[in-house]
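> next one to model:
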Amino acid sequence: MSGCSCNNQALAVGNHECCSQTSFVQDKLCATYTLTTATPQVIYALNTNPTKTFVSGTISLDSGPTGGTVAVTFLLGATIVETDTLTVGASLAFTKSGFTSITLTGTGAAPFTPPYQGEFCLTPRYPLG
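Sure, this is the predicted structure:
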């Protein structure tokens, strides 16, 4: 049986009357990006509690210099939580919590010719209250 358990009583699926319910707010942010230098570009910065915020999203790399890559870095303050690498034509899909910002950094000799270009779409969810 699945469901939640409250006061050592198992509840049937869909009957969660005694379990605490948390209401979440959901936003959506979609934009294109262009990287011409090797300076990390912040594409998202969190202004709520990172342990209670869940972010789903996609980041794509549509074009860039031949053989180049873009590093997608999830940071908690200045500490790197995770880094993923995108090649031209690739996309990254994720759902994460525990970070405060996302940066994109192109590799290779700058200025990048052609520039790295792509799109990101992020959906943060955070509790009310």
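
> only C-alpha atoms for contact and neighbour calcs from this point on.
Fine.

> top strand in this structure by residue count?
strand 116-127 (DSSP state E).

> the helix or strand Thr105 falls within vs strand 116-127, what angle?
Assigned by DSSP states H and E, Thr105 belongs to strand 101-106. Interaxial angle, strand 101-106 versus strand 116-127 (axes from the mean of the first three to the mean of the last three C-alpha atoms, to 10 degrees): 170 degrees.

> can you give the contact residues for strand 101-106?
The contact list for strand 101-106 (C-alpha atoms under 8 Å, 6 or more residues apart in numbering) reads 35-46, 68-77, 116.

> would you do the same for the sequence below? I want to compare the two.
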Amino acid sequence: MACDNSATALTCCTNNEYVQDKVCTPWSGTVVATDVLLIVYVNNISQNLVGTGYIQYDVGADDIVVDVLNSAGAPMVTPITLSPGMSLAFTYRRFGSIRLTLPGASAGTYQGEFCITTRYAI
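This next block holds a predicted model:
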């Protein structure tokens, strides 16, 4: 049990049980003429999810954009731009999905890896 040992009172609260899962997977997309939206992760577990991981961008013709979206599909943070050869480490809480935008102006194949470790209470 975790306890609050303040000067005025000693109270205890119950422990929380957490689950931790790790998933890593390659991602890829082929751009022909329009933007390609790739959803690399969808939170179907809990609103109180914490995710830590990275997005690696190995091969592509141009910069890509990373968006972290809330459960309504709206951006939660300023979109992040990655160039080929770059990666992004992250920790986000209470998000709905993570999306990559591959630019329609630069045709070709785009590839990388996505890895996330999620933690949530049961």
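
> mind checking the TM-score on these two?
Here the TM-score for the pair of chains, by TM-score structural alignment, normalised by the length of the second structure, is 0.82; 114 aligned residues with a C-alpha RMSD of 2.1 Å.

> re earlier: mean shift of the strand holding Thr105 of the first structure relative to the second structure?
Strand 101-106 of the first structure: mean distance to aligned residues in the second structure after superposition is 0.7 Å, counting by mean C-alpha distance after the TM-score superposition for the first structure.

> what range in the second structure matches that strand?
Mapped onto the second structure using TM-score structural alignment, strand 101-106 of the first structure covers residues 97-102.

> so what's the residue nearest the centre of the second structure closest to, chain neighbours aside?
For the second structure, the residue sitting closest to the mean C-alpha position, by C-alpha atoms, centre = their mean, is Ile98 at 4.7 Å. Among residues not flanking Ile98 of the second structure along the chain, Val68 sits closest, at 4.7 Å (C-alpha to C-alpha, 6 or more residues apart in numbering).

> tell me, how many residues neighbour the residue mapped onto that neighbour from the first structure?
In the first structure, Val68 of the second structure lines up with Phe74, judged by TM-score structural alignment. Using other C-alpha atoms under 10 Å, the number of residues around Phe74 of the first structure comes to 23.

> residues in contact with Thr36 of the first structure?
Counted by C-alpha under 8 Å, 6+ apart, Thr36 of the first structure has contacts Gly106, Ala110, Pro111, Phe112, Thr113, Pro115, Tyr116.

> which of the residues you listed are retained in the second structure?
Conservation of these in the second structure, assessed by both residues aligned by TM-score structural alignment, their matches' C-alpha atoms under 8 Å: retained contacts are Phe112, Thr113, Pro115, Tyr116.

> quickly find the element holding the match of Val68 of the second structure.
Counting by DSSP H and E, Phe74 of the first structure is part of strand 69-76.

> can you name the residues in contact with whatever helix or strand comes next after that strand?
Once strand 69-76 of the first structure ends, the next helix or strand along the chain (criterion: DSSP H and E) is strand 79-87. If you take C-alpha under 8 Å, 6+ apart as the criterion, strand 79-87 of the first structure is touched by 60-61, 67-75, 92, 99.

> make JSON lines out of the residues you listed and add distance to Glu82 of the first structure.
What follows is the contacts of strand 79-87 of the first structure, written out as JSON lines (distance: C-alpha to C-alpha, whole Å):
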{"residue": "Ser60", "distance to Glu82 of the first structure": "17"}
{"residue": "Leu61", "distance to Glu82 of the first structure": "18"}
{"residue": "Gly67", "distance to Glu82 of the first structure": "22"}
{"residue": "Gly68", "distance to Glu82 of the first structure": "20"}
{"residue": "Thr69", "distance to Glu82 of the first structure": "16"}
{"residue": "Val70", "distance to Glu82 of the first structure": "14"}
{"residue": "Ala71", "distance to Glu82 of the first structure": "10"}
{"residue": "Val72", "distance to Glu82 of the first structure": "8"}
{"residue": "Thr73", "distance to Glu82 of the first structure": "6"}
{"residue": "Phe74", "distance to Glu82 of the first structure": "5"}
{"residue": "Leu75", "distance to Glu82 of the first structure": "7"}
{"residue": "Leu92", "distance to Glu82 of the first structure": "13"}
{"residue": "Phe99", "distance to Glu82 of the first structure": "9"}
